[in-house]
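Q: quick one: sequence and predicted model below, then my questions.
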Amino acid sequence: MPIDFFEGQRQVSNWGARMGTFARSTVFKKTTGACLIFGIYVAAGHLVENYFGFRLQIDFSGMTLLGGVMSLLLVLRSNSAYSRWWEGRQIWGQLVNDSRNLALKAMTFPNVPAEEKKRLVQWSIAFPFLLRDHLRDGIPKEESLAELPEPVPDEISHVPAYLSGKLFGQLKTWKDDGSLDRLEHHLMDQHVSALMDICGKCERIRNTPPPLSHRALIPQLLFIYLVITPLGVEATVTNAVLGFALAYFLIGLEVLAEELEEPFGTDSDDLPLDQISKNIKRSLDQIRNT
């Protein structure tokens, strides 16, 4: 994105627009539902206190300690989830670089027929689209298949590996017929190898969720904390509003961590794989047509 975009996001005048965008996000929708349930629970507790005079006497020194431990765990969980998201973004940044380098080098070889070079670039254009589909539901979209220079056989289950095989095969053909020397072949081979390295790294993130105990402990602790806290405070409007705000941010951090742990999906906080794939296509089209 251009620098002007980030400068605009930092301006106070744009905070309202950013909040409006967040209101449409998956995190906001999931958090709001949980907070509404919590708000009903708090209101019910206040009604019980006001009409029946019943309120639990809770030692808040213990609650303060529990809140501190929970806050620390939420920070660690958020950092862990963001690390997965950021690693995914770095991997796709590597895909952008290797795709461009592969196309740039292919188009400079004088002994390779122009049509064959353009065909190799077309395979490279299709790769990010089909890798994106592979990481989501594993079913290639029609728009992704349309980028291929030739159809993929129906029996192929791992399409990114098939595309890499086609690229390796093309390089071997050029090397065998003398169109590429050993150095040129090596320079191209490392970029094609990087494509499968990228695919493997993405599959590692997708197929290795955080341990179940790690994911289950924090929601349980958060639930206990939010259930107990309203029972020991005075039933006032101020306390109700503060409790709702506390629940919103605590639940929001947990929901955000859950979203960031799976960076290759289609939610608003997932990586923009559609846009990255289109950017690669735009760059490679320019390289091929110059």
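A: Ah, there it is. Residues are numbered from 1 along each chain as shown.
Q: going forward, measure contacts between C-alpha atoms and count neighbours the same way
A: Will do.
Q: burial count for residue 243?
A: By other Cα atoms under 10 Å, the residues close to residue 243 number 19.
Q: from residue 40, how far off is the residue nearest to it when sequence neighbours are not counted?
A: Counting by Cα to Cα, 6 or more residues apart in numbering, residue 230 is the residue found nearest to residue 243 once chain neighbours are left out, at 7.2 Å. Distance, residue 230 to residue 40, by Cα to Cα, to the nearest Å: 11 Å.
Q: who has more neighbours, those two?
A: More crowded of residue 230 and residue 40, by other Cα under 10 Å: residue 230, with 22 against 11.
Q: ok, now which ones touch the more buried one?
A: Listed by Cα atoms under 8 Å, 6 or more residues apart in numbering, the contact set of residue 230 reads 42, 45, 243.
Q: what residues sit buried inside the helix or strand containing the second one?
A: Following DSSP states H and E, the helix or strand that holds residue 45 is helix 26-52. Burial within helix 26-52, assessed by neighbour count using 16 or more other Cα atoms under 10 Å, is assigned to 26-28, 31-32, 35, 38-39, 42-43, 45-46, 49.
Q: put this next to the previous one:
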Amino acid sequence: MRSRDKELLFWVEVFGVQGSAVPLILLRVLIFGAFAALVTLIDDAAHGMSLHVGVGPHEVAGAALGLLLVLRTNAGYDRWWEGRKLWGGIVNQTRNLGIQALAYGPEDREWREQVIRWTAALPHAIRLGLRDQRASTSVTALLGREAADHLFASHHMSNAVCLRIGGLLRRAREEMGMDGFAFTRAEEQRAVLIDHMGACERIRSSPLPVAYRIEIRRFILFFLVTLPFALVGEIHWLTPLVTMLVAAPILALDKIGTELQFPFTATSLNALPLDQLCLKIETDLLAMLDAGDPLPPAAPDRRGGSVAEGSRQALGRATAT
């Protein structure tokens, strides 16, 4: 990336709205600012009596609050990153399963198309299950209306797809002469996909403890409510502005830490791009099905061997000298 593009990216991200937590916490910031303005107004009206308290306790409390927020944000990011790694594994394992089916499976065109289409449907089924959805035009286009409707009506869509893929592999082994070792390897890839699916479901169903989130938010509320009393004697009418400037990053970190706990939810802040990942898997697998064997055999060299063999011989001679 050129330096000019990097500079432009900096300003785009500074003033950007998409992906930012500010729009989600703006109302809360304004509420705390309004409360600070009320405290300032009362302090100004109460002649001879000040609402000001020492700022020292807030310095200590602010450091403790910042540490708690960072720890929770890191915990949320760990869940987000684990989800991303799991989906990276789903991308790789579906490719492995598709390549093994096409390279070592039977040559029957109908079987090859079925196993590739059901393998491409598996990430869609995982995505729908993680988002509690029961319909997808992509799945309908892959499998056809009747098969897709049966899938949407199943108890667990991902299990149903895995069962269908297992049936296709068993049919290839028992009826179409698929090699036993290739069958075992394909089954291992299918089992790894089920492991990734289960890990994603674990992340979705077990967010960070609610008590942890409740106590941190109570701490935030107490800190920001008492902050105007610590500032009013020092900066007076600037108290509402400074209170909002302090509240914005605190509330943003709180929101980010909460949103990162749910990496698969489409409406979550910076949710994982599951739709794009599923489309990428589908496109790659269907391209392999249509391509057949895309590479020609290695060209022989003048001595009758392959180019690769000639290169190895040349490398051996260079090493010997």
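A: In hand now; what should we look at? Predicted, not measured: the structure shown is a model, and the values here were computed from it.
Q: TM between them?
A: Remark: TM-score between the superposed chains equals 0.90 [TM-score structural alignment, normalised by the length of the first structure]; 284 aligned residues with a Cα RMSD of 2.1 Å.
Q: tell me where the second structure has helices.
A: Along the second structure, counting by DSSP state H, helices occupy 3-15, 22-45, 56-104, 109-130, 137-143, 145-153, 157-175, 180-205, 210-235, 239-259, 274-291, 307-320.
Q: can you put those in a markdown table and add distance to residue 267 of the second structure?
A: Shown next, in a markdown table, are the helices of the second structure (distance: least, Cα to Cα, whole Å):
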| stretch | distance to residue 267 of the second structure |
| --- | --- |
| helix 3-15 | 20 |
| helix 22-45 | 12 |
| helix 56-104 | 14 |
| helix 109-130 | 13 |
| helix 137-143 | 19 |
| helix 145-153 | 22 |
| helix 157-175 | 22 |
| helix 180-205 | 14 |
| helix 210-235 | 20 |
| helix 239-259 | 9 |
| helix 274-291 | 12 |
| helix 307-320 | 52 |
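Q: buried deepest among those helices, which one?
A: Of all these, helix 109-130 has the most neighbours on average by mean count of other Cα atoms under 10 Å, namely a mean of 22.
Q: onto which residues of the first structure does it map?
A: Alignment of helix 109-130 of the second structure against the first structure: residues 114-135, by TM-score structural alignment.
Q: how far apart are that stretch and its match in the second structure?
A: Its matched residues in the second structure lie on average 1.1 Å from stretch 114-135 of the first structure after superposition (mean Cα distance after the TM-score superposition for the first structure).
Q: and for that stretch, what are the contacting residues?
A: For stretch 114-135 of the first structure, contacts defined as Cα under 8 Å, 6+ apart pick out 95, 99, 102-103, 106-107, 139-141, 144-145, 147-149, 158-160, 163, 166-167, 170, 199, 202-203, 206, 264-265, 273-274, 277, 280-281, 284, 288.
Q: repeat that for stretch 171-179 of the second structure.
A: 104-106, 180, 183.
Q: now do the same for residue 248 of the second structure: its match in the first structure.
A: Using TM-score structural alignment as the criterion, the counterpart of residue 248 of the second structure in the first structure is residue 248.
Q: and the furthest pair within the contacts of stretch 171-179 of the second structure?
A: Distance extremes for those: the farthest pair is 106 and 180 at 12.2 Å, using Cα to Cα.
Q: now the aligned residue in the first structure for residue 162 of the second structure: closest residue in space that isn't a chain neighbour?
A: Matched by TM-score structural alignment, residue 162 of the second structure corresponds to residue 164 in the first structure. Excluding the flanking residues, the one nearest residue 164 of the first structure by Cα to Cα, 6+ apart is residue 192, at 6.5 Å.
Q: surely the one you found touches residue 162?
A: No - contact between residue 192 of the first structure and residue 162 fails when scored by Cα atoms under 8 Å: they sit 12.0 Å apart.
Q: tell me the residues that contact both of the two, please.
A: With Cα under 8 Å, 6+ apart, residue 192 of the first structure and residue 162 have no common neighbours.
Q: surely residue 38 of the first structure touches residue 241?
A: No - in terms of Cα under 8 Å, residue 38 of the first structure does not count as a neighbour of residue 241; the distance is 11.3 Å.
Q: OK, contacts around the aligned partner of residue 98 of the second structure in the first structure?
A: In the first structure, residue 98 of the second structure lines up with residue 103, judged by TM-score structural alignment. By Cα under 8 Å, 6+ apart, the residues touching residue 103 of the first structure are 120-121, 124, 284, 287-288.
Q: pretty sure residue 54 of the first structure is touching residue 48, no?
A: Yes - in this structure, residue 54 of the first structure is within contact of residue 48 by Cα under 8 Å, at 6.4 Å.
Q: corresponding residue for residue 217 of the second structure in the first structure?
A: Per TM-score structural alignment, residue 217 of the second structure is aligned with residue 219.
Q: skip the chain neighbours and tell me the closest residue to that match.
A: Per Cα to Cα, 6+ apart, closest to residue 219 of the first structure is residue 254, 7.5 Å.
Q: thought that neighbour was touching residue 76?
A: No - in this structure, residue 254 of the first structure is not within contact of residue 76 by Cα under 8 Å, at 10.8 Å.
Q: quick one: contacts for the spatially most central residue of the second structure?
A: Here the mean C-alpha position of the second structure is nearest to the C-alpha of residue 272 (Cα atoms, centre = their mean), at a distance of 2.9 Å. Residue 272 of the second structure makes contact with 80, 84, 263-264, 266, according to Cα under 8 Å, 6+ apart.
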